[in-house]
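[1] Okay, predicted coordinates and the sequence, questions at the end:
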Amino acid sequence: MSLVEVPELIEFLRREAAALGFSQIGVADVDLSVAEEGLLAWLEAGFHGEMAYMERHGLRRARPAELRPGTSSVITARLDYLPRPSSEPAGGSNNDDWRAIEWHRLEDPAQATVSLYARGRDYHKTMRQRLGKLADALQQRVGPFGHRVFTDSAPVLEVELASRSGIGWRGKHTLALDRDGGSMFFLGEIYIDLALPPTPPVDEHCGSCRACIDVCPTGAIVAPYRLDARRCISYLTIEHAGPIPVELRPALGNRIYGCDDCQLVCPWNKFARKSGLAEFDVRPPFGDATLLALWRWTEADFLRLTEGSAIRRIGHARWRRNLAVALGNLLRDARCERQLADEVRAALAGQRDGADDLLREHIDWALAG
């Protein structure tokens, strides 16, 4: 590949990526050695919690050529996921309205809050399909080459690669941030055995801001750029299989799958872009469902209504555990009217006898409120 062809190839990738719905494309080198010390310190502190696969893979995450032998470059991709509104308000829409809507949802203890990224189709499938098509387009341009596609599916330092390739910078909440698009996007990678020149990184723009640190309900962001997953609501409601620590249950509020608080408060997310993909439109069950309505789902309902959703992977048992905690928080909230409280208590008590030990523990905690 000649020096003349390289800039043209990058522009070709950008055009193809835009046609596939990607917002941004970059190229990173594979020398991530500077990230190894921080990764080891994070693991040694136990901040990965029960995610044993992170410790098992160890430094492999920082060594792309070990994950896929022969890898010379990594193509990084950004896919915006902020759902489009179901209807636009009269006179047009303010892009900042979505944050106000989400804060309002969190303030209503009877509402169920699912992280924005999980309200549409499972991003793993959507991202993987598009990355595969991008790799195919590149092969048609330059001929066959070795590659492998990743999207949150292997030991990959996604934010590190994104930062190196100019997709954004690492925010203090540890997520990738972009001045023109905030942080409401997925990351994906194509490991390739072609040596492409890296695209330049961008400057960091968090400055002295610590809004994400201060807003975290459980204090999971223990220092700038340092997250203790064991306290993170996203980890507790998705990755963690056992009982949710009693001292952290009140902080979950009505969050039953994930948490967006550190992104909602981030000033850069005033620039977050709505996704142009129908796959990320909000599915009806997750737009305005109440906790009580979701608690009444049978397992068959759960499997049917979460088909094609990232939510399904936590399973019905973990889903009900999360709901029991949120319903307990509802009962403890002074705004919960007596009639609703009676309905909630009856619904919880009605499921207690058939519950396994884990769920029964959380039901009992909820009813004690």
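    Sure thing, it's come through.

[2] Every contact and neighbour count from this point should use C-alpha atoms.
    Will do.

[3] helices or strands up against the secondary structure element (helix or strand) that residue 133 belongs to?
    Applying DSSP states H and E as the criterion places residue 133 in helix 123-142. Based on contacts counted as 3 or more Cα pairs under 8 Å, 6 or more residues apart in numbering; DSSP states H and E, the elements that helix 123-142 packs against are helix 5-19, strand 147-150, strand 185-192.

[4] ok, second structure coming up, stack it against the first:
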Amino acid sequence: MARVTKMGCFAFKSGGKNKPKNQRTPSPSGGAKSPAPTSSEGHKSKSSSASATTPTRTSIQELSEERGAQRLRVFDFDELSSATNGFSRALKIGEGGFGSVYRAFFRSGSGGGGGRVVLAVKRLKQRSLQGHKQWLAEVQFLGVLEHPNLVRLIGYCAVDSETSKQRLLVYEFMPNKSLDDHLFNRAHPPLSWRMRLQIMIGAARGLDYLHEGLQEVQVIYRDFKAANVLLDADFKPKLSDFGLAREGPTEGKTHVSTAVVGTHGYAAPDYIETGHLTTRSDVWSYGVVLYEILTGRRSVERSRPPEEQKLLDWVARHPPESHSFRSIMDPRLGGKYPAAAARRVARLADRCLVKNPKERPPMRDVVGELERVLQMDPSPPPLVEKDGGDRRRSPPAKR
């Protein structure tokens, strides 16, 4: 008989034949049905001897063993195949180096009268060692992290057989795709000035939570870009794709030393040059995206004239205080933005992009500044007519 497993406000119906009694987050070497690795006795002893008044940093792996097992569901592969109509191309909504993402339909409730729940299923490419590492990172991080501006991971699937190795993730469905789609794909109507600010405020809150929101561990996102900012039905932003996320430095250290990964055009130069990763590496990436929402241009566009191909080099020739600043603004805005607010956002972006990472603002300060910008009057000043009346209209955008 089928067994119903409740997840949040609805329930999934599953066969339950191969479902483990104790759902555990996966181990690095085994499948999802293997028990998660436990900490060594030496580590336990060290933690227990720490002062009760001193907060003890805990690894994501340990936290995922404790919390992820309770929050995440282990899916059967056949169930996910059925929900995506055999991973039909007609249901494919995205594709990248990791593999493909599909829209998936599940029945809610245990009875026949339940409706359908739409989720997203990411299927990693087979025989990819790097893909497995990123899949595991997503399971461990998103099994622990919980914030309104982070995408919610529902569960996962891991199947190893003689012929194949399957790694899948199941997320909440984000119907409005990504910030990247709405900024750069002309098939979508342009985002208003206010909507752009609201999306960036939400994204900044998500990063601030990763950097400072958990007492036990600090998280460095390492892949902030417009394509990883997904938008729900109300255009609320949520950070996605945690495959490259890393834990922050342990006590007494200033950075994490790691191989340089990420997306070209968004990685901080100090990280590229030294391999030293900090939360301020994320701040740099955020500054790049701030200029993308101002200009409507990607960080790198090879189709542009040589002097305009690299976004940061181009905008540097039109600083916020210059008369030519308005020439960099996205023409799709149609001039419908307060010029003073746009210059203030550019100045904030420049602070995020300073060479010395220690001088970049923490994300908490970024959130506060953007909230203040959002409160600035979005309407242009009234124009006085000769008859003494006044009317409001947007000034013509400079080209």
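    It's in. None of these values were measured; they are calculated from a predicted model.

[5] Quick check: TM-score for this pair?
    TM-score of the superposed chains, computed with TM-score structural alignment, normalised by the length of the first structure, equals 0.30; 206 aligned residues with a Cα RMSD of 7.5 Å.

[6] Now the helix holding residue 133 of the first structure: buried residues?
    123, 124, 127, 128, 130, 131, 132, 134, 135, 137, 138 (16 or more other Cα atoms under 10 Å).

[7] The fourth one touches residue 149, doesn't it?
    Yes - judged on Cα atoms under 8 Å, residue 128 of the first structure makes contact with residue 149 at a distance of 6.8 Å.

[8] any residues in contact with both of those two?
    With contacts defined as Cα atoms under 8 Å, 6 or more residues apart in numbering, the residues adjacent to both residue 128 of the first structure and residue 149 are residue 188.

[9] ok, residue 52 of the first structure - how many residues close by?
    When neighbours are counted by other Cα atoms under 10 Å, residue 52 of the first structure registers 12.

[10] State the distance spanning the first to the last residue of stretch 250-261 of the first structure.
    Its start and end residues considered, stretch 250-261 of the first structure measures 15 Å (Cα to Cα, to the nearest Å).

[11] Let me fix that, I meant to ask about stretch 107-122 of the second structure.
    OK, stretch 107-122 of the second structure end separation, Cα to Cα: 19 Å.

[12] Number of residues surrounding residue 130 of the second structure?
    Neighbours of residue 130 of the second structure under the rule other Cα under 10 Å: 12.

[13] Give me the secondary structure label for it.
    In terms of secondary structure, residue 130 of the second structure is helix; the call rests on DSSP: H, G, I helix; E, B strand; the rest coil.

[14] For residue 4 of the second structure, see how far away it is.
    Distance of residue 130 of the second structure to residue 4 of the second structure, computed by Cα to Cα: 34 Å.

[15] Same check on residue 154 of the second structure?
    Separation of residue 154 of the second structure from residue 4 of the second structure (Cα to Cα): 15 Å.

[16] Please identify which of those two sits among more neighbours.
    Set side by side, residue 154 of the second structure and residue 4 give different neighbour counts by other Cα under 10 Å, the larger being at residue 154 (22 against 15).

[17] In a markdown table, list the helices and strands packed on helix 123-142 of the first structure along with distance to residue 106 of the first structure.
    A markdown table is the format used below for these (distance: least, Cα to Cα, whole Å):
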| stretch | distance to residue 106 of the first structure |
| --- | --- |
| helix 5-19 | 34 |
| strand 147-150 | 33 |
| strand 185-192 | 21 |
